[in-house]
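1. Have a look; sequence and predicted model below, questions after that.
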Amino acid sequence: MQPQTQTSSSPAVNNKNWRVWWQLTRPHTLTAAFVPVLLGTALAIQDTNIHFGLFFAMLIASLLIQAATNMFNEYYDYKRGLDHENSVGIGGAIVRHGVRAKTVLNLAFGLYGLSILLGIYICMNSSWWLAVIGLICMAAGYFYTGGPLPIAYTPFGEIVAGFFMGMLIILISFYIQTGTVSAVSILVSIPIVILVGAILLANNIRDLDGDKEFGRKTLAILLGRNGAIYLLAGMFIVSYTWVFILILMGYTSAWLAIVVISAPKAIKATKGFIGKTIPIQMMPAMKATAQTNTIFGFLLSIGLFLGYFL
């Protein structure tokens, strides 16, 4: 399919309308970057005094990379013809509001540049090996939807997103505070890996029919709609079970059991996909999936703080 070309008939974006630019960052996805940084820092507080300069630098850098990744997604979905004015989803700055595609791409690279500056500060106060890891994370964000074979078009999108946006951010956040990576930090990161992957799976369940038409081979397409919903439910179950296993084995405080408060969101997310085939009908389930990750991660962090202070 030939890339779409913007014409003079495209709606002109009002540069004073900050909501258009805010929407371009896909703000409700940014918690996927905030939660791992908070969790990694909560883990570190048990071993050291927190360096708040490093915490905020890591937080802002992660948010910038996440926002840039969303913009790459917006740009390449437009260029490949996946986005149009009637598309259902969180994108639309290009096709609905007339933002120039090149502007979106340049802005994404600009955010990457800012994150590199923050990364230099982080490396100066921890280890320069993190520069290599950071560049790999940025490459993963770009190639998720960019390049000749986007990761998002393969069955590995959930795994890649979970690893880079879940485990790696948690471990880096822990490392810059403590100078090491512990077995507990790895074990506690596993549920977040799964739940970040669940967000991508939920997105692919919603877009299953459209993705199939464009030749994508996502995990949801390979498993089929019902199989993907069963997998989503299983991911939720494993995430909660994993926390209780860590508690029973003595790796973490019993306070981490507070994550059960987020279980109704997981149930709502799973039920919201059952029997649905129209994308707009599945938007509440997608939202509930993202909220599950956010609330679960916050509660996990709170549990760690309570276990330390009480």
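-> Sure, I can see it.

2. can we go C-alpha only for contacts and neighbour counts from here?
-> Fine.

3. sec struct for the closest residue to residue 24 other than its chain neighbours, please.
-> Excluding the flanking residues, the one nearest residue 24 by CA to CA, 6 or more residues apart in numbering is residue 93, at 6.0 Å. With DSSP: H, G, I helix; E, B strand; the rest coil as the basis, residue 93 sits in coil.

4. didn't residue 93 look like it was pressed against residue 103?
-> No. The pair residue 93 and residue 103 fails to qualify as a contact (CA atoms under 8 Å) at a distance of 10.7 Å.

5. then this one, side by side with the first:
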Amino acid sequence: MQISTWIRGARPQTLPLGLAPVLVGVAASWRWEALGGLRSCPAFPGRLLEERADAGDVLGHCAFSRPWFAVVAMLCAVVAVGLQIAVNYLNDYADGVRGTDARRGSDAAGPRRLVASGIDPSRVLLAAAVAALAACSAGLVAVVITGRWWLIALGATCLVAGWGYTNGRHPYGYRGLGELAAFVFFGLVPALGTQYALSGSITVTGAAGSVICGLLSVSVMMVNNLRDLEDDAAHGKRTLMVRIGSGKGKCWCVRALGWAAGLTVVFAMPLSVYAILLDLLIDLPAEVDRDRSCTEYGICDDWSWGNADWMSLAAFVSIAGCVAIATRAVAAVRHDQWRRALPLCSMTSLVAAGAFVLNACQAGFMA
């Protein structure tokens, strides 16, 4: 069997939904580090315990290690993407066995799935197990390196949730709870879990980014379920879209995209941009405005472009791109163009996460 068949079964157009929240968690941790956030020391000696004098006191703190940070970040990415692939295979397996995917293959019904195309269900289940094993292995290594042992329980919960979505006697995906699970396990959990693994903290930026990723994961789930609404209803799969109908479903999907784009504009925008806008809106004395701009924002009479300024510009462009892609996704949803809407929703998530990363880089250069 060709490798392209298994790549298709992994649904690569949805994989940004697994990577984006990890990027948000990495960005929130990096920004917290740049702003001098305090963290508990990890078990693995990647960051060495040091002492420093602070206001006359000797304090213990963890020295920041970029290699340690990069390794943990990559392990978190493997966990998130591996679980995403495992869930995609499990969904293919369960829906194929139940006959829900029998009509897949036409443009209206979406791409044909593995089991529905004749592949042995046991092989699809094995592929899901391999992906889950890779995710678990990376997760265990991350736990050992960081010393956050309770994350094992969180990972086990994710595995159970991935299996129960369409498998078992009472799959919750067949009872209208798929969108809620997508919000939690492809938004809140990977983003906040990554941030906590890296920094031992949860910040407002990380929480906002996790909500954005959750909303965009929900929008992808809604697009899938709107596309399959008739087939799902015929096979007893009572998704949220089946329960509320196509009209309300499209409205909710558009709202999820709109909220995600709006929150990205608010929380991923660099502080320097807000500072410039504030200076434009508030009429301050010239000498006060000039002194504050020079000391706080680096905008002096002899000001020139630096790394932080380029990062601010890149973040602004990324935010604008996020809004533009989300707008196109909204148009596709309204016109029932599901094959176009799904990758647009998924790409919006990745571009939004990129804006958070660029914002964090800008804060790092400013620190």
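-> Perfect, I can see it now. What you are looking at is a predicted structure, and each value in this text was computed from that prediction instead of being measured.

6. tm score of chain vs chain?
-> Once the chains are laid over each other, their TM-score by TM-score structural alignment, normalised by the length of structure 1 reads 0.85; 289 aligned residues with a CA RMSD of 2.3 Å.

7. returning to what we had before: what's the neighbour count on the residue nearest to residue 24 of structure 1?
-> Look at residue 93 of structure 1: counted by other CA atoms under 10 Å, it has 25 neighbours.

8. same thing with the one 3 residues further on?
-> Residues lying near residue 96 of structure 1 (other CA under 10 Å) number 18.

9. what does the one 5 residues further on give?
-> Residues near residue 101 of structure 1, counting by other CA under 10 Å, number 21.

10. what does it align to in structure 2?
-> Under the alignment by TM-score structural alignment, residue 101 of structure 1 pairs with residue 121 in structure 2.

11. so what's that match up against?
-> Shown in contact with residue 121 of structure 2 (CA atoms under 8 Å, 6 or more residues apart in numbering): 93, 96-97, 115.

12. Residue 251 of structure 1 contacts residue 184, doesn't it?
-> Yes. Judged on CA under 8 Å, residue 251 of structure 1 makes contact with residue 184 at a distance of 6.6 Å.

13. Show me which of those two is the more surrounded one.
-> residue 251 (15 against 12).

14. mind checking what residue 263 of structure 2 lines up with in structure 1?
-> Matched across to structure 1, residue 263 of structure 2 falls on residue 242, judged by TM-score structural alignment.

15. Surely that match is in contact with residue 191?
-> Yes. Assessed by CA under 8 Å, residue 242 of structure 1 is found in contact with residue 191 at 6.9 Å.

16. what about these two, which has more around it?
-> residue 191 (26 against 15).

17. Excluding residues flanking it in the chain, which one is nearest that one?
-> Sequence neighbours aside, residue 239 is the residue nearest to residue 191 of structure 1 in space, at 4.5 Å (criterion: CA to CA, 6+ apart).

18. ok, now which ones touch the one you found?
-> 190-192, 194-195.

19. Now do the contacts for the most centrally placed residue in structure 1.
-> Centroid check for structure 1 by CA atoms, centre = their mean gives residue 32 as the closest residue, at 4.2 Å. The neighbourhood of residue 32 of structure 1, defined by CA under 8 Å, 6+ apart, consists of 165-166, 196, 293-294.

20. Can you find the partner of it in structure 2?
-> Under the alignment (TM-score structural alignment), residue 32 of structure 1 maps onto residue 17 of structure 2.

21. Equivalent analysis for residue 44 of structure 1, please.
-> Under the alignment (TM-score structural alignment), residue 44 of structure 1 maps onto residue 29 of structure 2.

22. and that match, how many neighbours?
-> When counting by other CA under 10 Å, one arrives at 30 neighbours for residue 29 of structure 2.

23. cool, and the one 5 residues further on?
-> Other residues within reach of residue 34 of structure 2 by the criterion other CA under 10 Å amount to 17.
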